[in-house]
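Engineer: the amino acid sequence is not available; the structure is as follows:
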């Protein structure tokens, strides 16, 4: 909570720019929001805070199985702003002077997993739901400040219009060691099941076998 309050305080005093500057022509037709410029000093410092929190969060690692994670960017919606249905670009160019990267080490990142970190409380704004579309329909997400959602970057998604208040969030992409969504999901469920069994029954020959299968599947499928 303290970290979220610190981030919000700095973001509320920051200078924002048109969010369409960071998308192609197709995205620009449906994107109406504001972002911190990628080279913003405030954005780089806040990105370091978020990256450090991610590195210390075992659930994020288990769900994303990250090979590389792009330093977060920050956006803001208010006054009817929204981002229509779109799919994130498959590859992002990451500048070497962004937070969390080695100076000068520009690289390209395949976007396997998209993440949104909510920085506004749900009661502080109307609208602004993240809607992820998949085979089973549309899934609306509006989480408390400090909570994060991961979803496949191949998903069609949108942010609905904010009609009251202000929605602030961080967003970023991860190139996973497991590029296939189904395989990554299977490994996450297996990891969580093993963890639950160990908490309930302690270590046993069976949990060792299951953990072995997890790591052997990871070894079989991982790209590093």
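Structural biologist: It's in. Every value quoted in this text rests on a predicted model; they were computed, and no experiment measured them.
Engineer: hey, let's count contacts and neighbours off CA atoms from now on
Structural biologist: Noted.
Engineer: residue contacts, residue 28?
Structural biologist: Counting by Cα atoms under 8 Å, 6 or more residues apart in numbering, residue 28 touches 20, 21.
Engineer: distance of the residue nearest in space to the middle of the chain from residue 174?
Structural biologist: With distances taken as Cα atoms, centre = their mean, residue 115 lies nearest the centre of the chain, 1.4 Å away. Distance of residue 115 to residue 174, given as Cα to Cα, to the nearest Å: 8 Å.
Engineer: okay, one more to line up with it:
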């Protein structure tokens, strides 16, 4: 399930993040890639312990917690602190699947990568290439969003970033462990939640709202784990 979260950051907030990232010191992105992924990864990444990574990452996490569409789509149990990458001069990331489990820095916790997410920070007109290509049972989806927009997609999906041949592409990326591990079950809950929200907006006194809400929470109770 691919879900777009529009305007997680405003254009001004995205521009501020870009300016800070442009002035930062970067490292080879292969430093955090697995053995297989390192063979197809050609980008730069902000060091995980960089103060700017923590600063911007905290801002993203705070915004996510206050974004109902993200919460409904991912049902987050844990979110790995966001990371930041930079593509330019032909930088690319070939086909790969994200690791299933990530350690949380400086803790004993781990995050299962049920849902992957990319927050685009560069304006699409400022760079050529750099599409996030996500493959699923319906084919390949090419994603290149406006600055400040977020896309979530299954962590199990094969995906890649096409070469950036002009300009610079800045983005944040992270993984969410969901209360509901099954992508199919999350899809059904998201659709049911959307139907409840639409019915509530159009017919706030409809008696089916309580029934559907009860069904939603009973399914969530059956399917969730902590």
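Structural biologist: Looks like it arrived, so ask away. In this text, all values refer to a predicted model and were calculated from it rather than measured experimentally.
Engineer: residue 93 of the second structure belongs to a strand, doesn't it?
Structural biologist: Yes. Checked against DSSP: H, G, I helix; E, B strand; the rest coil, residue 93 of the second structure lies within a strand.
Engineer: mind checking what it lines up with in the first structure?
Structural biologist: Taking TM-score structural alignment, residue 93 of the second structure has residue 83 as its aligned residue in the first structure.
Engineer: burial measure for the residue nearest to its match when sequence neighbours are not counted, as a count.
Structural biologist: Nearest non-adjacent residue to residue 83 of the first structure, counting by Cα to Cα, 6 or more residues apart in numbering: residue 31, 4.3 Å away. Around residue 31 of the first structure there are 21 other residues, counting by other Cα atoms under 10 Å.
Engineer: before we move on, back to that, assign the alignment partner in the second structure of the residue nearest to the centre of the first structure to helix, strand or coil.
Structural biologist: With TM-score structural alignment as the criterion, the equivalent of residue 115 of the first structure in the second structure is residue 117. Put simply, residue 117 of the second structure is strand when judged by three-state DSSP.
Engineer: for the spatially closest residue to residue 117 of the second structure that is not a sequence neighbour, give its distance to residue 86 of the second structure.
Structural biologist: Sequence neighbours aside, residue 152 is the residue nearest to residue 117 of the second structure in space, at 4.3 Å (criterion: Cα to Cα, 6+ apart). Taking Cα to Cα as the measure, residue 152 of the second structure falls 19 Å from residue 86 of the second structure.
Engineer: picking that back up, assign the counterpart of the residue nearest to residue 117 of the second structure in the first structure to helix, strand or coil.
Structural biologist: Under the alignment (TM-score structural alignment), residue 152 of the second structure pairs with residue 150 in the first structure. Assigned with three-state DSSP, residue 150 of the first structure falls in the strand class.
Engineer: residue 150 of the first structure contacts residue 115, doesn't it?
Structural biologist: Yes. Between residue 150 of the first structure and residue 115 there is a contact under Cα atoms under 8 Å: 4.5 Å.
Engineer: so which bit of the second structure is the helix or strand where residue 132 of the first structure lies matched to?
Structural biologist: Assessed by DSSP states H and E, residue 132 of the first structure sits inside strand 130-134. The alignment of strand 130-134 of the first structure onto the second structure (TM-score structural alignment) spans residues 132-136.
Engineer: the matching stretch: which residues count as buried?
Structural biologist: Buried residues in stretch 132-136 of the second structure, counted by 16 or more other Cα atoms under 10 Å: 132, 133, 134, 135.
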